[in-house]
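S.K.: no FASTA, just this:
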């Protein structure tokens, strides 16, 4: 017994030395943690003078959809925002790493965008496409200039779902076929039609949704059946090993075979199209093997289909290396859909396609949208493009995003519950697991606790994945390295606490 006690103490001492005073497996006493210091912010929010918190909760309970869920045990009541910061009704400040679900691209209440909107509000709020106004025409020219030929015809809509609805109609009108393919784990909207494309169980209703939509295996190199250590276009690769020769990806070949199998078995000989997010967002920032989309696009076109890039979350410089996510795959889609960051949170979206496909749609239907000529939308979206360029936000996404990604990746060596760190630019996923060997999702209870504690320390993270097992990180693109350091310090501190509690309960 004495020998066992000495051995245990020796092991504990060694473990404490190796992990900076924290032993994850032997159940040491909880250490005293100093909370990370929040970086300064030169903005002071106004005093909150609106509805009391409890009254808002009651209104939500009585008048909102019961499916409208919120983060956290005590839902966060936000009051103001400034760039990468949010303030609640009590004046507490939070670093926003989720941007209102990957929507606030250039920063909350960005001064340039705010001023442009205020000026236009005093002139003219609304016309419609039956009249002309310079704002939306100027924006159409600026937007299409950022896309390669022949993607030069733009349709303005109001949401990502609506944009993808229209893209589905375009694909079917142009191809004269009906079957459309999307990935399992994809999220392309929640309208009756786009729910056929969306393949996340939590969003699937019991009633009939979009017809002739088929899903194919998502080429997920971390959680899928195949994956290796050099598969994806990221500074960080999976912990899975492979024996692939240089320039050859066995996982990619296997997933392409699955894609071919879908084409051979569940759709007609000729198809309408294929939808793909350059990086899956809702599914937890899932990246495909390098070269997959290029091969898949070719296979789709051989079947008469068109290729649609859903840039709702990946566009406008967020991935850093390119302005559009599809460019990082070396492909040229036939249709591009965009929303969210296009107008920094103002409800706007767009579909850009070729003149040829636009002509096909015109023959098929008379498309009209009351709000597609909106002056406010045009002014705000134009100011967003100016801010991205003048503030160097695409470059910052690359530099600060890479910095943050690599710092998060280092935590994998310390915490067994971090299974994968992935992404590009300022679109990052941290997938949590029970252990790295099994790659089984971390239980929801533990995810919720970690999520909640990060919030309590001033850090707001997103959630994603089929089991809500991935923390999604997509802050406003103005975030700095100092703030990235703070985010990693908070995450590290919360994980230390969590692992200490876990070890204590175990022993």
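M.R.: Looks like it arrived, so ask away. As the structure is a prediction and not an experimental result, all values here were calculated from the model.
S.K.: hey, let's count contacts and neighbours off CA atoms from now on
M.R.: OK.
S.K.: Could you say which helix or strand holds residue 472?
M.R.: strand 470-473 (DSSP states H and E).
S.K.: now for that strand, which elements pack on it?
M.R.: Here strand 470-473 touches strand 427-432, strand 462-464, going by 3 or more C-alpha pairs under 8 Å, 6 or more residues apart in numbering; DSSP states H and E.
S.K.: so which of the ones you listed is the most packed in?
M.R.: Here the criterion is mean neighbour count by mean count of other C-alpha atoms under 10 Å, and of these the winner is strand 427-432, at a mean of 27.
S.K.: How far does that strand sit from its chain's centre?
M.R.: 10 Å (C-alpha atoms, centre = their mean, to the nearest Å).
S.K.: Flag every buried residue along the next helix or strand after that strand.
M.R.: Next along the chain after strand 427-432, taking DSSP H and E as the criterion, comes helix 444-456. Buried residues in helix 444-456, counted by 16 or more other C-alpha atoms under 10 Å: 447, 448, 450, 451, 452, 453, 454, 455.
S.K.: Below is an additional structure, to be compared with the one above:
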């Protein structure tokens, strides 16, 4: 019998031996030991409705039987090959992905994480165009390598500074428009400003524009419907290509479609994903058109990329998403969730904005005058945890609740999320401040 370490001892060891800047939630970090569906249990036996899914990663819920069975069968057969050899799950997955992705995307390269997927995408864009300049968005997050951190638009993550050749556009953040305008009277100023950035900062040419269809770490920022068509057209006019970062938004998460970018009717030359792709097993994925992929001529490998276990898990995810019509479920349940949260917005002035698509919903907390309220979010998260609900946080100011449960949940779980958040908000409102 395995002797288990107490939760208190584990927290002490975590504090002593893990990098001190590794983020954890809650005043007393949770020690999770088990998960099933949308529920997780901590080491003290308490259960929680998981409305964050390991940062939008447990797409189908914890220990989904279809994924578990596919993984168990693969582990018993073959665990590792590297990209130096061909393995069946990786090749089968590559073919399936070419069928279900937008436009002419065809050639896949597998890695271990969203960071590596985006690094690969930026590299191949520079090789294809022969140019250096990369455009990205403020408030964005694309990974934790030197280049992807440079592309990210979050100062809190800028460890070691930024590499040259990356330029940041204004984010399509309508709730806090950087130009002080209001959509649609703004005439998409945030998108049209891309041309001036290219002409001034980037020297008149560009390799790529990388963007999340809905910004994840940025606080589920949702652009105007016409935004991507406008900005991508500008980028292509100056010789660049478009990289859609679907690390958080893919696999039906945003409802109706398999991919978040499909909401905006734009087809990328390169697309990336990770997180929910394998329901928690480590994987990263870059897919490009035949022409773009052909520009990557130097030899390359990924020791763990295309791992047969992770790609088997991804195949199971694809099968379940399709068989159970989960993008439609995410749209239907997500609408109910947002309706419930907007009802709370009408009741509580601390809720400044509710936004998102499908089961990717952000709730921005503010004091009077739209002042960011990270203090209120910390209290809200703690109050929700005490009532059995786990949510995430994000936003440049750390004041946006990120609600992203497994896309398999039903209306009853969405109603439970709203019920708990309403009760938790009662604990928060005594700390809300009116305009100074």
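M.R.: Nice, I can see it. Please read all numbers here as calculations on a predicted model, not as lab measurements.
S.K.: Fetch the TM-score of the aligned pair.
M.R.: TM-score of the superposed chains, computed with TM-score structural alignment, normalised by the length of the second structure, equals 0.96; 433 aligned residues with a C-alpha RMSD of 1.8 Å.
S.K.: Just the buried positions in the lengthiest helix in the first structure, please.
M.R.: The longest helix of the first structure (DSSP state H) is helix 481-506. By neighbour count on 16+ other C-alpha under 10 Å, the buried set for helix 481-506 of the first structure is 483-501, 503-504.
S.K.: Next, the contact list for residue 378 of the first structure, please.
M.R.: The contact partners of residue 378 of the first structure, by C-alpha atoms under 8 Å, 6 or more residues apart in numbering, come to 135, 136, 137, 138, 139.
S.K.: who's in contact with the fourth one?
M.R.: For residue 138 of the first structure, the set of contacting residues under the criterion of C-alpha under 8 Å, 6+ apart consists of 378, 382.
S.K.: What distance do you get for the equivalent of residue 480 of the first structure over in the second structure to residue 152 of the second structure?
M.R.: Residue correspondence to the second structure (TM-score structural alignment): residue 480 of the first structure is matched to residue 410. Separation of residue 410 of the second structure from residue 152 of the second structure (C-alpha to C-alpha, to the nearest Å) stands at 34 Å.
S.K.: Equivalent analysis for residue 306 of the second structure, please.
M.R.: Going from residue 306 of the second structure to residue 152 of the second structure by C-alpha to C-alpha gives 26 Å.
S.K.: The two: who's more crowded?
M.R.: Counted by other C-alpha atoms under 10 Å, residue 306 of the second structure and residue 152 do not tie: residue 306 has more neighbours, with 31 against 27.
S.K.: Does the spatially closest residue to the more buried one that is not a sequence neighbour belong to a helix, a strand or coil?
M.R.: Spatial nearest neighbour of residue 306 of the second structure, chain neighbours left out: residue 110 (5.0 Å); criterion: C-alpha to C-alpha, 6 or more residues apart in numbering. Put simply, residue 110 of the second structure is strand when judged by DSSP: H, G, I helix; E, B strand; the rest coil.
S.K.: Now for residue 110 of the second structure, how many residues are close by?
M.R.: Counted with other C-alpha under 10 Å, residue 110 of the second structure comes out at 27.
S.K.: which residues touch the equivalent of it over in the first structure?
M.R.: Aligning on TM-score structural alignment places residue 110 of the second structure opposite residue 156 in the first structure. Listed by C-alpha under 8 Å, 6+ apart, the contact set of residue 156 of the first structure reads 163, 348, 349, 350, 351, 369, 371, 372, 373.
S.K.: Mind checking which of those residues are buried?
M.R.: Judged by 16+ other C-alpha under 10 Å, buried ones among the contacts of residue 156 of the first structure: 163, 348, 349, 350, 351, 371, 372, 373.
S.K.: which one of those sits closest to residue 459 of the first structure?
M.R.: Nearest to residue 459 of the first structure out of those is residue 348 (C-alpha to C-alpha; 27.7 Å).
S.K.: Just give me the match in the second structure for the closest one.
M.R.: Matched across to the second structure, residue 348 of the first structure falls on residue 283, judged by TM-score structural alignment.
S.K.: how near is residue 226 of the second structure to residue 350 of the second structure?
M.R.: Counting by C-alpha to C-alpha, the gap from residue 226 of the second structure to residue 350 of the second structure is 30 Å.
S.K.: Nice, that's everything, thank you.
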